[in-house]
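J.: sequence unknown, structure follows:
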């Protein structure tokens, strides 16, 4: 198959005002694990990483237990600042409202419409259902600033009730970078307004997730920056008529052996999911090759921390190119003597085979190109 390499051409004109620094914070799952509450909480609120992709009745569905990278945006005049997760698997912007008195809202910044001279209210309600809970609220319009980009008349959700999962999240809300077809209540996503208002030089954004600490991660709007990757950027077409950032995967291999995706499969590239998620049986097979314990339920697989140096690469073969995840990318330490892999087995939907979350994106600088309907991947520095 032909190798596709992307030529940068005019995209290498940078502006600091078009990028949003991201902070790597603790996920709700990590916070609950530290308190010894995760297993009990998961039994009462089963974690479903597929939930956000199972849209029903105009309601966008997502999960937030496993997101960790967030950046700061502002809403209103004068601006009110919020920490939000930039999520390519959903399409709505929402933040807590001052009308919300749920414990989760009370633990975060809240938007006050009366303090903004440019806010426009609506009577349109919305509901976002999560794999571990829900939120409800109303839609409004206001000016939004993202990375120095002033977006006018942006629709966004003001939550009035939130599930307790959000209590543990370091982010206040979510900014969806998905497609308009997935936006709740007919809202126009922020990036679509950036494009239609002529605010970005190119109809794309790119994501770099640092592997070296809390700082250094960025979302760049309209730009590709070669300082974040080495070698070439490989162009991967989206699945035709896909409603998500979905691509075709040829196979998944370990030491040259096909261990999953035997006859080809699809995968969604999702900044709002921390793990690489796939069918339970196939993930069990991968984890077995890595020395993990097979699990029948939806959970992460435990491995010996001392064996990390001997574990093989897990290779995703995509559009004729190998994209390898080394052990340093897919193994994380959860306690002094306990490690787990970043491969999570779940009951996948009929149209989605795999989710390539942060475990994958940390390894590869990722460009999301709306104009050409492609994703571009380059080895992250």
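T.: Perfect, thanks for sending it. Quick caveat, the model's predicted, so the values are computed rather than measured. Numbering: from 1, shown residues only.
J.: CA only for contacts and neighbour counts going forward, please
T.: Noted.
J.: quick one, what contacts the residue lying farthest from the centre of the chain?
T.: Centroid-distance maximum for the chain: residue 117 at 32.1 Å, with Cα atoms, centre = their mean. Residue 117 is in contact with 76-78, counting by Cα atoms under 8 Å, 6 or more residues apart in numbering.
J.: adding another structure so you can compare the two:
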């Protein structure tokens, strides 16, 4: 499952559907010179049709006279892309600025050919991007087209509600409580915060103290250290057929706020369990073993984001979250919720950046 929306690149603008991905840092769209199946099955950016295009090297430097621009290869665990870099106009809704991006020359069939969307717009912190000029948030903020240097994400779990990403503002109608600030930790560029403990109901378990959790809009799953997941499975005993799901406790993660006091973010049994394809009841957490200093690490994807409205303060490297409201007002930027891609899940970006 993925949530995606539209952006425009070039002048005159060419439209693309992209995943707004907090687990990566660059804008990547298929290029017209890419002949692989993963590109030809999607809309491709034609740099020859843009009057404002400027080829650059992928470190952001200008191309020397008489030289060709260099190329870049980015690996995504199960696949990779090779592309060229350009500077051109990038528009997210009505917010536009000049910015650097990657136009694919080749994309591996797996996983890119199976996606319903064309590309990826990375919204991680600047250290995740090739440079600040490749960070769309930095360029929009620098151009003065955002009221505030932040964005917020509301993901609906119902086809009756429209999901929304808002740039430069926080829509109050999505808030069911006051904002709770959480400081981002580490310098890898992920929107990750510190976990103080894991709770079952109201009871702390003294599991994974000092762990971190990264919130990733490009990941369709929840993931965590395999040893912690094994302990949770033993403690929860979710049952072979999910028959006792209503009796299971909430699964809570206590995150450290700016005053040092914990805030427990809870998932209901229906959020963290699922019925397997061949029957049976499973804990909906993938194994993800990230060694120190980056780990131990949990990754919260779509199941968490469907429950909590999240805001990302790009300038101050702060994120905070709260329970989403049960309704969604008319959004300024709609995100489409497609069917599952051929029975699989879309690119789990952060998991693949971490080599999982």
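T.: Cool, the structure landed. Please read all numbers here as calculations on a predicted model, not as lab measurements.
J.: Over in the second structure, see which of the contacts of residue 117 of the first structure survive.
T.: Of the contacts of residue 117 of the first structure, the ones still in contact in the second structure (both residues aligned by TM-score structural alignment, their matches' Cα atoms under 8 Å) are 76-78.
J.: which residues are in contact with stretch 173-184 of the first structure?
T.: Stretch 173-184 of the first structure is contacted by residues 55, 58-60, 82-96, 126-128, 186-192, 243-245 when judged by Cα under 8 Å, 6+ apart.
J.: Make CSV out of the contacts of residue 117 of the first structure and add distance to residue 103 of the first structure.
T.: Below are the contacts of residue 117 of the first structure laid out as CSV (distance: Cα to Cα, whole Å):
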residue, distance to residue 103 of the first structure
76, 24
77, 27
78, 26
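J.: Select from those the one having the most neighbours.
T.: Among the contacts of residue 117 of the first structure, residue 76 has the most neighbours (other Cα atoms under 10 Å), with 24 neighbours.
J.: What does it correspond to in the second structure?
T.: In the second structure, residue 76 of the first structure lines up with residue 10, judged by TM-score structural alignment.
J.: Give me the distance between its match and residue 94 of the second structure.
T.: 14 Å (Cα to Cα, to the nearest Å).
J.: circling back to that earlier point, narrow the contacts of stretch 173-184 of the first structure to just the buried residues.
T.: Neighbour counting over the contacts of stretch 173-184 of the first structure (16 or more other Cα atoms under 10 Å) leaves 55, 59-60, 82-96, 126-128, 187-192, 243-245 as the buried ones.
J.: Nearest to residue 238 of the first structure among the kept ones among the contacts of residue 117 of the first structure?
T.: Distance to residue 238 of the first structure, by Cα to Cα, is smallest for residue 76 among these, at 35.0 Å.
J.: how near is the closest one to residue 116 of the first structure?
T.: Residue 76 of the first structure is 5 Å from residue 116 of the first structure, where distance means Cα to Cα.
J.: can you check residue 359 of the first structure too?
T.: Residue 359 of the first structure is 39 Å from residue 116 of the first structure, where distance means Cα to Cα.
J.: sec struct for the residue mapped onto residue 290 of the second structure from the first structure, please.
T.: Under the alignment (TM-score structural alignment), residue 290 of the second structure pairs with residue 348 of the first structure. Counting by DSSP: H, G, I helix; E, B strand; the rest coil, the backbone at residue 348 of the first structure sits in coil.
J.: Go ahead and confirm residue 348 of the first structure touches residue 283.
T.: No. Here residue 348 of the first structure does not reach residue 283: they are 11.5 Å apart, not a contact under Cα atoms under 8 Å.
J.: So between those two, which is more surrounded?
T.: residue 283 (23 against 20).
J.: Going by secondary structure, the more buried one is in what exactly?
T.: In the assignment (DSSP states H and E), residue 283 of the first structure maps to helix 280-289.
J.: Tell me how far the helix or strand just after that helix lies from the chain's centre.
T.: Downstream of helix 280-289 of the first structure, the first helix or strand assigned by DSSP H and E is strand 300-303. Mean-position distance between strand 300-303 of the first structure and its chain equals 22 Å (Cα atoms, centre = their mean, to the nearest Å).
J.: Counting by contacts, list what strand 300-303 of the first structure packs against.
T.: The contact analysis (3 or more Cα pairs under 8 Å, 6 or more residues apart in numbering; DSSP states H and E) places strand 300-303 of the first structure against strand 338-346.
J.: tell me what the strand it packs on is packed against?
T.: strand 276-279, helix 280-289, strand 300-303, helix 327-330, strand 331-335.
J.: same thing but at 7 Å, please
T.: Under the contact criterion of 3 or more Cα pairs under 7 Å, 6 or more residues apart in numbering; DSSP states H and E, strand 338-346 of the first structure touches strand 276-279, helix 280-289, strand 300-303, strand 331-335.
J.: Minimum distance to residue 352 of the first structure: which of the ones you listed has it?
T.: Using Cα to Cα, those put strand 276-279 closest to residue 352 of the first structure, at 9.0 Å.
J.: how much does that closest one stray from the second structure?
T.: In the superposition against the second structure, strand 276-279 of the first structure averages 1.3 Å from its aligned positions (mean Cα distance after the TM-score superposition for the first structure).
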